[in-house]
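*Asks:* sequence-free structure coming up:
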């Protein structure tokens, strides 16, 4: 019997801001993984980090909505803003499962984060409850991952996934310096608005 349950890949990130590489990876998941939808789970930023680089949560959420309008298989999730601190991925996934019991979830994760997963809160439970689709990150080749080292994990390695070779930090720095890298963002027409937001954080 074929299951009618929707399959969702969860893609967590601060998306500060969302850019083309994020969207390329989400599109790869839709095209190539057992995935009917990709949910962009927007994370509040670390309060200990430099506030002059942290775009407001509401602004980032609106930016993502603009970027994904017209693509019904991409969905913004702002749940973490409502959850009590501290935010942990395993807790957010548990909350999503309670809210959306009709969906089957998997997790998109970079090879850099997988390398450090033993530092995550309750990581062993996380590995047991959700399949992980691992995409390559510069400096962290998938060939270095030994699935036997994480026997409880449901690991799926995807060397064919697009390389995430663009960092949001680069785009923020370019915007502040006056360089035009709007074509690399998720919403090029909002480049000047992005720049204005960043400049307002500097004052």
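*Replies:* Here it is on my side, so go on. Here the structure is a predicted model, which means the values were calculated and not measured.
*Asks:* okay, CA-based contacts and neighbour counts for the rest of this
*Replies:* Fine.
*Asks:* strands of the protein, start to end?
*Replies:* Along the chain, counting by DSSP state E, strands occupy 6-13, 37-42, 74-77, 103-110, 132-135, 155-157.
*Asks:* please compare the first structure with the one that follows:
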């Protein structure tokens, strides 16, 4: 079974702190890789005033993840989920052979 760490966030923008904690988690938890779930919108923030557009945040995350076992993805937008619990449920159904580990 593949072990994948999940780090969700706005990534507004992605920064070295995201990368550092993710690489540490990959090492300590012996993960195969980590996915950064770049949120299409935070239900607790006013997107119009607080966040860059999703494509810009995704590009920032992909640039920060370069040359590391980190995949930045907009899968929450494609799954049409807004809350973590809904996202995890859909990921587990879509990828039954992956064991997801939530990173905080």
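*Replies:* Okay, I see it. Fair warning: this is a prediction, and the values are worked out from it, not measured in the lab.
*Asks:* between the strands of the first structure, which one is nearest to residue 196 of the first structure?
*Replies:* strand 37-42 (21.4 Å; Cα to Cα).
*Asks:* who touches the closest one?
*Replies:* 6-15, 26, 29-30, 61, 73-80 (Cα atoms under 8 Å, 6 or more residues apart in numbering).
*Asks:* put together CSV for the strands of the first structure, with mean neighbour count and distance to residue 20 of the first structure on each row.
*Replies:* CSV is the format used below for the strands of the first structure (neighbours: other Cα atoms under 10 Å; distance: least, Cα to Cα, whole Å):
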stretch, mean neighbour count, distance to residue 20 of the first structure
strand 6-13, 20, 14
strand 37-42, 22, 14
strand 74-77, 18, 14
strand 103-110, 19, 16
strand 132-135, 23, 16
strand 155-157, 16, 22
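*Asks:* between those, which gets nearest to residue 200 of the first structure?
*Replies:* Residue 200 of the first structure lies closest to strand 37-42 among the strands of the first structure, at 21.7 Å (Cα to Cα).
*Asks:* where does that closest one end up in the second structure?
*Replies:* Alignment of strand 37-42 of the first structure against the second structure: residues 33-38, by TM-score structural alignment.
*Asks:* what about the strands of the first structure, which gets the closest to residue 89 of the first structure?
*Replies:* Nearest to residue 89 of the first structure, of all the strands of the first structure, is strand 6-13, at 8.3 Å by Cα to Cα.
*Asks:* can you pull out the helices in the second structure?
*Replies:* Taking DSSP state H, the helices of the second structure run over residues 16-28, 47-50, 54-65, 75-79, 84-94.
*Asks:* re the thing from before, run the chain-centre distance for the match of strand 37-42 of the first structure.
*Replies:* In terms of Cα atoms, centre = their mean, to the nearest Å, the centre of stretch 33-38 of the second structure is found 3 Å from the chain centre.
*Asks:* and for stretch 11-24 of the second structure?
*Replies:* Computed by Cα atoms, centre = their mean, the separation of stretch 11-24 of the second structure from the middle of its chain amounts to 10 Å.
*Asks:* I'd like the distance between residue 94 of the second structure and residue 71 of the second structure.
*Replies:* As judged by Cα to Cα, to the nearest Å, residue 94 of the second structure and residue 71 of the second structure stand 17 Å apart.
*Asks:* try residue 100 of the second structure
*Replies:* Applying Cα to Cα to residue 100 of the second structure and residue 71 of the second structure gives a distance of 14 Å.
*Asks:* aligned partner of residue 13 of the first structure in the second structure?
*Replies:* Matched by TM-score structural alignment, residue 13 of the first structure corresponds to residue 9 in the second structure.
*Asks:* could you do residue 51 of the first structure as well?
*Replies:* Applying TM-score structural alignment, one finds that residue 51 of the first structure aligns to residue 48 in the second structure.
*Asks:* wait, residue 16 of the second structure sits on residue 66?
*Replies:* No - using Cα atoms under 8 Å, residue 16 of the second structure is not in contact with residue 66; the gap is 11.7 Å.
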